[in-house]
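[1] Starting from these lines, generate the structure:
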Amino acid sequence: MDDGIIAGRLLVATPQLADPNFRRSVVLLVEHEEDGGTLGVVLNRPTEVPVDQILPPWSELVTGPSVVFQGGPVALDSALALAHVPGTDEPLGWRALGGSPAVARVGLVDLDAPPELLATELTKLRVFAGYAGWGIGQLRSEVDEGAWYVLPAEPGDAFMDDPERLWHDVLRRQGGDLAFVATFPEDPSLN
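    Predicted coordinates for the structure are as follows:
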């Protein structure tokens, strides 16, 4: 069954999702296995921690803001990175997300690889502490309950200069009812 949940798609939190880890979040799915789990990174949660404090060798390659992003509530002591690679080659130390063709040139970076190996290959890089994860069937259940919209990604979503606007901007570009959802107040009780 094609439910749209594939690597390279976005999970956009609906206004009903109250979990503080995911409130108004935009998650890029980086892995999805029907008989396994799903892994993603929250794209719009920059921290105040500069990348050079955590991964100094990679700090020169990071696309602004050059801070670590909180990728999700799981394994906050580990890091992963997303990078955009132009062209058609698959450089050593980089793996395409697969799934959605819209983000075919966005992939995961092996942070154990020497940065100089990829320095000339990458046009954009972002580092995340932690990730979001779902067990078998868990994400499908959350989507069915109305917690998430599953939407197409654009290559620039993972590297937006103003990540706090991403939730609004992704919903706006959908048009129709979802564009209207983008105007949903942060606190409806103040309306």
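[2] Every contact and neighbour count from this point should use C-alpha atoms.
    Fine.
[3] Can you tell me how far the closest residue to Ile136 other than its chain neighbours is from Trp134?
    Nearest non-adjacent residue to Ile136, counting by Cα to Cα, 6 or more residues apart in numbering: Gly37, 4.8 Å away. To Trp134, Gly37 is 6 Å away according to Cα to Cα, to the nearest Å.
[4] Likewise for Leu29?
    For Leu29, the distance to Trp134 - Cα to Cα - is 11 Å.
[5] One more, so I can put them side by side:
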Amino acid sequence: MNLTQRYKSPTCLSGSILLSHPTLLDPNFFKSILFISAHSEEQGSLGVILNRPLEQTLGELDSSFQNKCFSEVPVFEGGPVEKDKLIVAAWEWLESPSSFKLYFGIDLEKAEALRVENKSIEIACFVGHSGWSPGQLEDELDEDAWLVSSLDHELFSKMKQKKKIWKKTVGSINDELRVMVDCPEDPAKN
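    Below is the predicted model:
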């Protein structure tokens, strides 16, 4: 995983991975790995949490999808914003390392057409999303609430591992973070 030393403004974060810093205790993002799908100084940022599977498929979440081609698509908690909305994402990994073609916020008909066209397309659904107003994410990055990383195929393939993948990924960055990720969530239990 290729981590930046420190976020430097102005940088377009679209397509980046954000890892919550071990000191970020906000329950919305505690031990989270996010994919930033859109980022601009004028519009703000939009992304989804990758390591919060709901342990349900689309067919289990909504009975109208049972016995359909999407019944087994995994569903994740995408974030604290618009939790009543479902975001469909489809992607295909390309031959060059850490690059992929993303279809984000598409409808299920488009996802079905993509899968018919290309069996290697992966699909996931997200309930809600994560959003930041213009400048908000940059402020959080300046406060070191997030670690910025580039896209990583291995990380995407382990999305269902919840906090375990966060701990492994953040802990592999350096010795200081390795110690921090091993600390108990409640310091009184140290």
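[6] Next, Ala129 of the first structure: secondary structure please.
    Recorded secondary structure, Ala129 of the first structure: strand (DSSP: H, G, I helix; E, B strand; the rest coil).
[7] first to last residue in stretch 70-88 of the second structure, what's the distance?
    Length of stretch 70-88 of the second structure, first residue to last, Cα to Cα: 11 Å.
[8] re the thing from before, neighbour count winner among Leu29 and Trp134 of the first structure?
    Using other Cα atoms under 10 Å, the more surrounded residue of Leu29 of the first structure and Trp134 is Leu29, with 25 against 15.
[9] Map that one onto the second structure.
    With TM-score structural alignment as the criterion, Leu29 of the first structure lines up with Ile36 in the second structure.
[10] what about that match, distance to Leu18 of the second structure?
    7 Å.
[11] ok, now Phe156 of the second structure?
    Counting by Cα to Cα, the separation of Phe156 of the second structure from Leu18 of the second structure is 13 Å.
[12] Neighbour count for the two, which is higher?
    Per other Cα under 10 Å, whichever of Phe156 of the second structure and Leu18 has more neighbours is Leu18, with 25 against 13.
[13] just checking, the more buried one is part of a strand?
    Yes: under three-state DSSP, Leu18 of the second structure sits within a strand.
[14] any idea what it aligns with in the first structure?
    Mapped onto the first structure by TM-score structural alignment, Leu18 of the second structure lines up with Leu11.
[15] Spatially nearest residue to the most centrally placed residue in the first structure, not counting backbone neighbours?
    Nearest to the mean C-alpha position of the first structure, by Cα atoms, centre = their mean, lies Leu28 at 3.2 Å. Counting by Cα to Cα, 6+ apart, Leu28 of the first structure lies nearest to Leu10, which is 4.7 Å off, once chain neighbours are set aside.
[16] Tally up the residues packed near the one you found, please.
    Around Leu10 of the first structure there are 29 residues (other Cα under 10 Å).
[17] And it, how far from Phe184 of the first structure?
    The value you get for Leu10 of the first structure to Phe184 of the first structure, if Cα to Cα is used, is 19 Å.
[18] Check Asp19 of the first structure too.
    Counting by Cα to Cα, the gap from Asp19 of the first structure to Phe184 of the first structure is 17 Å.
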